[in-house]
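Undergrad: pasting the sequence and the predicted coordinates here, then a few questions.
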Amino acid sequence: MSATYELRGNVAVITLNNPPVNGLGHATRLGITQGLEKAEADSAVKAVVITGAGNAFSGGADIKEFGSPKAMAEPNLLSVIAAVEASSKPVVAAIHSVCMGGGLELALGCHYRVAAKGTQVALPEVKLGLLPGAGGTQRLPRVLGVETALNMIVSGEPVKSEMLASLPGQKLFDKLVDGDVVTAALALAAEVADKRPLPLVRNLKAKHPNADGYLQFARNSVGAMSRNYPAPLQCVEAVANAVYKPFDEGMRLELVAFQALMLTPESRALRHVFMAERATSKIPDVPADTPVRDVKKLAIIGAGTMGGGIAMNFLNAGMPVVMLEMKQEALDRGVATIRKNYEAQVKKGKLTQEKLDVRMGLLTTTLNYGDLKDADMVIEAVFEEMGVKEKVFKALDEVMKPGAILASNTSTLDVNQIAAFTKRPQDVIGTHFFSPANVMKLLEVIRGEKTAKDVLATVMALGKKIKKTCVVSGVCDGFIGNRMIEQYSRQGGFLLEEGATPEQVDKAIEKFGFAMGPFRMGDLAGNDIGWYIRKRRYVEQPEMIYSKTADVLCEMGRYGQKTGAGWYDYKPGKRDAIPSKEVVAMIEKVRAEKGITPRKISDQEIVQRLVYALVNEGAKILEEGIALRASDIDMVYLTGYGFPAFRGGPMCYADTQGLFNVVASMRRFQKNPRDDAKFWEPAPLLAKLAAEGKTFS
């Protein structure tokens, strides 16, 4: 049952029971209304308590019903709340643990509310490109005041119940309790059983001492911060309606806005992201109940930028880490950098000195492989060269205990070949962290041909523990993210030769929504990294063509921010990208040598070539089984490469544009004599889906 009914004396208790967060699916909504009807018909019942089983009152909508007819089937949440309000007997919400979205809207429809301390309270709909659609924008300002309610609705962030209960004049909670919330709710139900009239939130006023001024300030500030997202400003207008319009009119306008936002590409993209993030952990042949290995102690090989950043993830999670280097000076530098990073957090108030000391206390260092023998897992973060990896993994194979997981932080190399350097390929896996590893959310988990299922399950669970979005990838050169970004970068180079400047390309894709364009990104990562990969490509894949400009740039010693000069110039100590006359002259020289007459290139062409390059390579990756699903590719780009969330990732964006139109654009790019016509042949999967009128998702 999704909602149970029981009598406790003369009080009916309706318990939501739809794990894991008591989502308000159709069966649950039906259970609530049936329970209310049963209580109404029983003369012995004097009051009703609504609560949630397990670890939540209710987290809101049932994500299993997202986008399906059941989501709005009657009784929908509006009808349920109307039934609660219409009850002739007092209805008390016993709120605990999690009370979010529709769960909070349901509680606001009750006559009384008792909350347990520590309850997370939120209206997070804005994070899905929506606004609360069952009265949240109308009722919350009436119980918390306009400013507090608007801040919660626009941010979507959870607030602790005790913080809300401490606000002067708040009418959200009638009682805040330390003990059992249902017991407290039963006591309140007995106390109010005969009180009439029953209080309704809808009858309260949404107040602010200077509503006109505050709401205009909110419009200005929210509009400036949510340029590509329509929902936050709609939230402001909905709350304004709570102030200025009758309740029923405000409710009508809230529903109109909610339905309009549901149809926006931004909301569709954000809802896709919400579901995609949850799908990444689902591996078809590795059940959720697969036993995992016990990982209590980590070893890290390499104390450089990447090794130190990886170590911080585990120190933050309270796990002991031993870090190995070949020279003491390198170890000292690595430890000093970790300490410096933590000290910067202390200065910003994000970390206490006590926690800094605890984390640094979990870190030990060594120059001896033998000191790693007790570690349950080791992550190698050494130079990206197969010969170096071979030496490391052969040494690890000798010293690591049986059952220890051996992971490589390689960003492009063959994990199967690395595994073959050991006598235990089943224990080898790739863990591709993104730089800076202590900040970036993405972790590509590379599954080798012989990687054991329990090793994969363990690493996925460990990734969750260190708060990463883990995406499984098969083995190929560059895996998902770097394989695709190479095609994106190649297009950037061709655009330079054809007539664009680094600044124009970067500005066009940043206007599209990327955090950073390809040339600013290259300067940040180091242009020499791409140069090293291209040199390998010239030997292994001589048919793959590149613009000459990137090689010439590196030959000039312009590696990026670390050398103070790359595609842009940089002033010492600053990261501001300054257009470089020297680079423009270099590009013009390359064009002249190749006999290219520059042409004017539109921003639309720049965006389409860069993004559709990702899409075409992504389709190949999907067809080859390197990625499990199109949404996994989207998550890689959203969490690791700065793709705009409001566009949902490259594969989702292609779906919204229509795959027929994407393929038509690719056919057009094939005719460009300065581009790579072979690359623009649509991937077979993409061509098939486009011909059938289907989408990746």
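TA: Perfect, I can see it now.
Undergrad: for the rest of this, base every contact and every neighbour count on C-alpha atoms.
TA: Noted.
Undergrad: all helices of the stretch 201-350 of the chain, in order?
TA: 211-225, 231-244, 247-262, 265-279, 305-316, 328-347 (DSSP state H, counting those that start in this stretch).
Undergrad: go on, the stretch 1-150 of the chain?
TA: Under DSSP H, counting those that start in this stretch, the stretch 1-150 of the chain gives helices at 26-41, 77-86, 102-109, 136-144, 146-155.
Undergrad: so which elements touch the shortest one?
TA: Think helix 102-109. In terms of contact count using 3 or more C-alpha pairs under 8 Å, 6 or more residues apart in numbering; DSSP states H and E, helix 102-109 is assigned the packing partners helix 77-86, helix 136-144.
Undergrad: ok, and here's another one to check against it:
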Amino acid sequence: MSEAVTCEVLDGVAILTMDNPPVNALGHAVREGLWTHLGAIAQDDTVRAVILRAEGRTFPAGADVREFGSPRAAPILSQVCDRLEACSKPVIAEIHGTALGGGLELALACHFRLADKSAKMGLPEVNLGVLPGGGGTQRLPRLVGAEVALDMMLSGKPVHAQQAEATGLIDKAVNKNLRQATMATARNLIAHNAGPRPTRAQTVGLGDPAGFATAVAAARTRHATTQRVNIARIINCVEAASLLPFEVGLAMERQAFDELETGPQAVALRHAFFAERRAAKIPEREGATLREVKTIGVVGAGTMGSGIAISCLDAGFPVTLLERNSEGLEAGLAKIRTNYENSVAKGRIDAQTQSDRMARLTGSTDMQDLGAVDLVIEAVFEDETVKRDVFAQLDQVMRSGAILATNTSYLDIDALAATISRPEDVVGYHFFSPAHIMKLLEVVVGSKTDPNVVATGFALAKKLRKVPVRAGVADGFIGNRILAAYRLAADFMVEDGATPAQIDHAMRVYGFPLGPYQVLDMAGLDISWARRKRLAAVRNPKDRYVAIGDKICEKGWFGQKTGRGYYVYGGENGPIENPDVLAIIDAERLEKGIAPRSFSDDEIQMRCVAAMANEGARLLDEAVALRPSDIDVVELYGYGYPRHRGGPMMAADQLGLLTVENALKSYQPEERQFWSPSPLFAELIKNGRHFSDLNEQ
């Protein structure tokens, strides 16, 4: 008998208790224990009611992630749910913590559901490329109707107990003494000789067929252009709940789950899930002594500095925001104040929370005020001279052992660290804009950075609710190195015959929310122009150089902020392709003697993905990135890479490394050095391996 599930009979009530720390995941031991105990309960005439509960901090929070993508030993979850629902004695689910995925499906298979008022319930399978596979697509709509069921399944977001009670998902949200309440309910059912109440027999959610059909049609319209194949299957299965017999709907759900689980999107989404967790495993955390960080200083009150300050305030830190003059400081403080006022207006936080966070914020124009803080994050203009000056001042005032982090996007952290007396305290924190919203944080490790400083950065990232990824020192680190390759591949195609709008369209079709030229316009063309000018001195004159972006900037067109860039802004119909940019492109082609040719969406996508994967392989060769999945995490969280593709390294694995290498070689006659495949491709192909095989090394 599995120890993951125990059974105690008290006054005719069988109490089934799941105990599988830390989150009571529904692994084989739990499923087998439930199956066996339910079989015994069915034969025990002394049992007249059943309570299903869990020890620890939560009701089952989903499947055992170690079983993802592999055959599951019987009984599988759907079988357990069916046996639970078929129990001849009334079964009460006692829900606390977070009942997610299979955990909620277990509760749906019970006959009655009580939940602690703080509990949350959800079906997040959509985020893993599958759908609820334990009967959830059939049972949930019978309780709450199509609109609520589809919202839960397609968003993957959990609902609070009070909302669950209001929709009929649970019978009652209990304010206190949940265990006492469920036992009282069980005894009451026994006293009234009540029998089971199978969810499959419920019809309240099916009571308005026209409304049900309307909700299904609305969901189809809303997701008509989605590339996520599981979304259409979820909608179909929910529709089946109202049109087909229960058993037929279950069979349809099972078939859809099995087909989706082994599909490329589910594989990529599982990869993304594990990659985020793997990124936290860095060598510096072994035996580390974390430095104390209780107070934070931020130098620079511009857009990035203000966003970083908000992120730190949100995490509960006292923050000193420093600017060189009072005008700049007041502008930064106003940004922060306005952000919190908007959050209150939208109901995201209450007025007291706003007041508490603003009370932790101190503005200053005196560098001496940073002398006592534990960590300073420098977020001034991306100019090495400016940053060196700030570093020199901070070196004079910061206390011994305090951490100095730079938010540079491209600059050499080792060169900056070498200018002060404490290079071991210097680390890169590359936030992404807007810093209080974007989840990615590249923690850039210099050659002399103390390992304890690196480990402290990862611990801080968790408090800031960021996803940290370790990066070595290199121009652009991981993310911007990949971005530069992506943009260069796009620029070559534009010069050879594509238009920026065609490139943008193809990459949106691939799954990016915006194409590369839309992103350039949004970020400001002057930012990448400044980098190109900075690198001009070290550029190999033999390398192909596309000057289109430079010539646009020379016109003073920097994108959205100036009303013109690759697109023209401000019109009634939204951005339109800039005809003057098309003229610049034509002139460049004429000057270089390039005869324009056409590009298909497939070729555009392949060239861009191959360029990104190849640059990623080079980053691995150079030890800038620890593992391929770290590169994918950076691209997913920092650059909008479509999650159902898994990231450029996973995409290369799924395309086939030989296919990608051959594509790179076929492009080489055009730009030999840029397209030259990393030797890592040949090494992996020779040994029958993939990038994913390197992730656990």
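TA: Cool, the structure landed. As the structure is a prediction and not an experimental result, all values here were calculated from the model.
Undergrad: now the TM-score, please.
TA: In this superposition the chains share a TM-score of 0.93, using TM-score structural alignment, normalised by the length of structure 1; 687 aligned residues with a C-alpha RMSD of 2.4 Å.
Undergrad: can you lay out the helices of the stretch 1-150 of structure 1 as CSV showing mean neighbour count and distance to residue 430 of structure 1?
TA: Compiled in CSV, the helices of the stretch 1-150 of structure 1 are given as follows (neighbours: other C-alpha atoms under 10 Å; distance: least, C-alpha to C-alpha, whole Å):
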stretch, mean neighbour count, distance to residue 430 of structure 1
helix 26-41, 20, 42
helix 77-86, 20, 45
helix 102-109, 27, 40
helix 136-144, 27, 45
helix 146-155, 21, 36
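Undergrad: need these in CSV with distance to residue 238 of structure 1, can you?
TA: Listed next are the helices of the stretch 1-150 of structure 1 as CSV, based on distance: least, C-alpha to C-alpha, whole Å:
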stretch, distance to residue 238 of structure 1
helix 26-41, 25
helix 77-86, 16
helix 102-109, 15
helix 136-144, 6
helix 146-155, 9
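Undergrad: of those, which is nearest residue 680 of structure 1?
TA: Among the helices of the stretch 1-150 of structure 1, the nearest to residue 680 of structure 1 by C-alpha to C-alpha is helix 146-155 (41.4 Å).
Undergrad: tally of neighbours for residue 160 of structure 1?
TA: Using other C-alpha atoms under 10 Å, residue 160 of structure 1 has 16 other residues around it.
Undergrad: now the one 5 residues further on
TA: Per other C-alpha under 10 Å, the neighbour tally for residue 165 of structure 1 reads 19.
Undergrad: ok, which of the helices of the stretch 201-350 of structure 1 comes nearest residue 481 of structure 1?
TA: Closest among those, once you apply C-alpha to C-alpha, is helix 265-279, at 16.0 Å.
Undergrad: quick check: angle from the closest one to helix 247-262?
TA: On the basis of axes from the mean of the first three to the mean of the last three C-alpha atoms, to 10 degrees, helix 265-279 of structure 1 is oriented at 70 degrees to helix 247-262.
Undergrad: just the buried positions in helix 265-279 of structure 1, please.
TA: The neighbour-count check on helix 265-279 of structure 1 (16 or more other C-alpha atoms under 10 Å) flags 265-274, 276-277, 279 as buried.
Undergrad: one step back: mind putting the helices and strands packed on helix 102-109 of structure 1 into TSV with distance to residue 305 of structure 1?
TA: As requested, those are exported to TSV (distance: least, C-alpha to C-alpha, whole Å):
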stretch	distance to residue 305 of structure 1
helix 77-86	51
helix 136-144	46
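Undergrad: and of those helices, who's closest to residue 452 of structure 1?
TA: helix 77-86 (45.2 Å).
Undergrad: hmm, who's touching the closest one?
TA: 24, 29, 32-33, 36, 91, 102, 105-106, 109-111, 134-135, 200 (C-alpha atoms under 8 Å, 6 or more residues apart in numbering).
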